[in-house]
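Novice: prediction below, plus the sequence it came from.
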Amino acid sequence: MQLLYSRVYLFFISSCLVVTCEKFTPVVLWHGMGDACCFPFSLGAVQKHLNDSLPGVHMLSIKIGNTVVDDVENSYFMHPNKQVQLACEMIKSDPLLRKGYNAIGFSQGSQFLRALAQRCPVPRMKSFVSVGGQHQGVYGIPNCLSVDHRTCDYIRRMLNHAAYFSWMQHALVQATYWHDPLNEELYKEGSTFLADINNEKSINQSYIDNLMALKNFVMIKFETDTMVQPIESEWFGFYEPGQAKKIQTLQESELYKQDRLGLKQMDQEGKLHFLSLPGNHQQFEWSWFDKNIIDKYFK
């Protein structure tokens, strides 16, 4: 009799797990610079909110390294190509993700998740939400808008002097998405991550095909962001080549016009979604996120 009860119990638990897993598409999260997978005040809080909104949903918060401390350090010092490779292996080894997943990237985690979608198509990423991601890179330092413009330009030039040196590209994560609009050729030649995933070195058709397989690509921009320069990078915009003042939108860029990533076609198919918030970097209310993201794209 005890054995019978045990079998019934196990069958009940297994059935509940199957129903729960199939009710909502699993969610993969990737944190930003200086953060980690599981801090209770950041990604841990996001996971709690997600579980409230999508009860029982399976979640994987990417952790690069054996510990949370490793994860934080690697957000600065492990090359994105290696991080994306490790994340791909992580996702492939999770049986609950085998039917596909939705993804949310926070700040630089957005670029990394997009690279994951382009380079690691199995299992398939379905809807991708970029929260303040820098898809055309950055050309400025955090909070630089609060100081004199000439000082910002000086610091930019100092960074430009070393950003594309091979040793710097492999020593500092942020150098791999530093984008100098004053010297586009140097950027394309020296960038070991961003220029590649943006198909600016050569055209990788698999990147296009895999990105276009997304059902939705949602980009959230923070209108008063002091961390990301230019802010329009969060919507795949950037400075016009040759200067660092005038902004061009994604739709005005050669990347879009030549459709080097399939974004033009995705836009025409209604797969690109541009949302904005009035706050600073990563400042949003969960009620807004629930209404505009979870309800629309995850349920």
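Specialist: Structure received. Residues are numbered from 1 along each chain as shown.

Novice: going forward, measure contacts between C-alpha atoms and count neighbours the same way
Specialist: Will do.

Novice: show me where the chain has helices.
Specialist: Using DSSP state H, the helices found in the chain span residues 2-23, 43-53, 68-77, 80-92, 108-119, 149-163, 166-171, 184-190, 194-197, 205-212, 254-257, 263-268, 286-289.

Novice: roughly how far out does the longest one sit from the chain middle?
Specialist: In this view, helix 2-23 has its centroid 36 Å away from the chain centroid, taken as CA atoms, centre = their mean, to the nearest Å.

Novice: for that helix, buried residues please.
Specialist: 20-21 (16 or more other CA atoms under 10 Å).

Novice: where's Val129 relative to Lys201, distance?
Specialist: Distance from Val129 to Lys201, counting by CA to CA, to the nearest Å: 26 Å.

Novice: who has more neighbours, the two?
Specialist: Val129 (23 against 17; other CA atoms under 10 Å).

Novice: take a look at this one as well, against the first:
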Amino acid sequence: MASYTTFSILLLLIGLTSCYKPVILFHGILSGSENMVLLEETIKLFHPGTKVYNCGKFPYWNSLESSWRQVRELKKYLEEINALHHEGVHFIGYSQGGLLGRAAIQSYPQHNIKNFISLSSPQAGQYGDSFLRLIFPNLVAKEAFELFYSRIGQHTSIGGYWNDPFNQELYFKFSKFLPYINNEIFSLNSTNFKNGISKLNKMILIGGPNDGVITPWESSHFGFYNKSLSVVPLYERDIYINDEIGLKTLDKAGKLILIAKSHVNHLCWHTNPWIIREVILPHLD
């Protein structure tokens, strides 16, 4: 009887430690995999047996390399991990890492990413002084287009998603990243970009009004400024109305989840265990 009980417990433990899909983590700008360790440990603590891949590519100053260069390398990384886990994996990208991760998924429509979690990421772009001061202390938002909408500026990751509402003509002329992955500009990859998103089981977009870095914070939900600096929410923007990258498709199928949480600073989304338990863990089934 004792041996039968022990065997039953072992079977239960095996079941508990094998029911969670692997998780890929990708860090934000001017940081590295070390900054994602608390998130990794929290996932393993509450979801025992979870295999976590904490991607260390493009750490710290290397995170300023061009968006497309990072996306290409991240795509290769996803291909390698996907080949090991035919059951599928989840992806969590923090800040810039969520935007680049989304682009890598779009560039790899054969992926087996199940749930994509964008953790306070500038999915509709970035425009604001608070963010710039972290990297370019003497640069202000209203003048940043002179740097970012240039050949040199487009060799920086930020230049790839800087979205100046007052200089949209230059944005579409010079930006080689964001308007393409958002299918604002049609390209040979536009169909793949949409298929990569539509294939997801769930897309979870997380952000909040007290973030303090992502500007506007609604960019984490694909909302963005108009020329009056009023925020146009996702559901009123062409990217959703015309289903340009598959967001409407996901939404109509109940697969698009928007989470807005107040009183969370940008640096706390991935470092506060209570926040992680509340907004991330429920989506790592």
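Specialist: It's in. Keep in mind that this is a model prediction, so the values were computed, not measured.

Novice: now what about the TM-score between them?
Specialist: For this chain pair, the superposition-based TM-score is 0.85 by TM-score structural alignment, normalised by the length of the second structure; 265 aligned residues with a CA RMSD of 2.5 Å.

Novice: of the helices of the first structure, which is nearest Leu277 of the first structure?
Specialist: helix 286-289 (9.5 Å; CA to CA).

Novice: chain center to that closest one: distance?
Specialist: 19 Å.

Novice: ok, now stretch 22-38 of the second structure?
Specialist: 12 Å.

Novice: touching, Leu16 of the second structure and Pro48? I think so.
Specialist: Yes: between Leu16 of the second structure and Pro48 there is a contact under CA atoms under 8 Å: 7.1 Å.

Novice: I figured Leu281 of the second structure was touching Ile43, is that so?
Specialist: Yes: here Leu281 of the second structure lies in contact with Ile43, judged by CA under 8 Å, at a distance of 7.0 Å.

Novice: what's near enough to touch the counterpart of Ile204 of the second structure in the first structure?
Specialist: Superposed on the first structure with TM-score structural alignment, Ile204 of the second structure falls opposite Val218. Val218 of the first structure is in contact with 127-130, 272-275, counting by CA atoms under 8 Å, 6 or more residues apart in numbering.

Novice: so for the first structure, which residue is the most central one in space?
Specialist: The centroid of the first structure falls nearest to Ser110 when counting by CA atoms, centre = their mean (0.9 Å).

Novice: need the counterpart of that one in the second structure.
Specialist: Using TM-score structural alignment as the criterion, Ser110 of the first structure maps onto Gly98 of the second structure.

Novice: now Met158 of the first structure
Specialist: The alignment partner of Met158 of the first structure in the second structure, by TM-score structural alignment, is Glu143.

Novice: how about the aligned partner of Thr249 of the first structure in the second structure, nearest residue that isn't a chain neighbour?
Specialist: Counting by TM-score structural alignment, Thr249 of the first structure corresponds to Pro233 in the second structure. Of all residues not flanking Pro233 of the second structure in the chain, Gly223 sits nearest, at 4.3 Å (CA to CA, 6 or more residues apart in numbering).

Novice: quick one: what's aligned to that neighbour in the first structure?
Specialist: Using TM-score structural alignment, the equivalent of Gly223 of the second structure in the first structure is Gly237.

Novice: I figured that match hits Ile247, correct?
Specialist: Yes: between Gly237 of the first structure and Ile247 there is a contact at 7.3 Å, judged by CA under 8 Å.

Novice: tell me which of those two has more neighbours.
Specialist: More crowded of Gly237 of the first structure and Ile247, by other CA under 10 Å: Gly237, with 23 against 18.

Novice: and that one, how far from Ser253 of the first structure?
Specialist: Distance of Gly237 of the first structure to Ser253 of the first structure, given as CA to CA: 8 Å.

Novice: got it, and Thr176 of the first structure?
Specialist: Distance, Thr176 of the first structure to Ser253 of the first structure, using CA to CA: 21 Å.

Novice: before we move on, the earlier item: mind listing what the residue nearest to the centre of the first structure touches?
Specialist: Counting by CA under 8 Å, 6+ apart, Ser110 of the first structure makes contact with 30, 32, 104, 129-135.

Novice: hmm, Gln200 of the first structure is touching Lys188, no?
Specialist: Gln isn't right for residue 200 of the first structure; it's Glu. Yes: the pair Glu200 of the first structure / Lys188 is scored as a contact, 6.3 Å apart, by CA under 8 Å.

Novice: coming back round to it: please identify which of the helices of the first structure is closest to Ile231 of the first structure.
Specialist: Here helix 108-119 is closest among those (CA to CA), at 13.3 Å.

Novice: buried set for stretch 177-188 of the first structure?
Specialist: Residues 177-182, 187-188 are the ones in stretch 177-188 of the first structure that count as buried (16+ other CA under 10 Å).

Novice: cool, stretch 48-59 of the second structure as well?
Specialist: 49-52, 54-59.

Novice: Glu218 of the second structure reaches Pro233, doesn't it?
Specialist: Yes: taking contacts as CA under 8 Å, Glu218 of the second structure lies within contact range of Pro233: 7.2 Å.

Novice: who's more crowded, the two?
Specialist: Taking other CA under 10 Å, Glu218 of the second structure and Pro233 do not tie; Glu218 has more neighbours (28 against 15).

Novice: ok, that one - contacts?
Specialist: Neighbouring residues of Glu218 of the second structure by CA under 8 Å, 6+ apart: 207-209, 224, 231, 233.

Novice: rerun that using 7 Å as the cut-off
Specialist: Contacts for Glu218 of the second structure (CA atoms under 7 Å, 6 or more residues apart in numbering) come out as Phe224.
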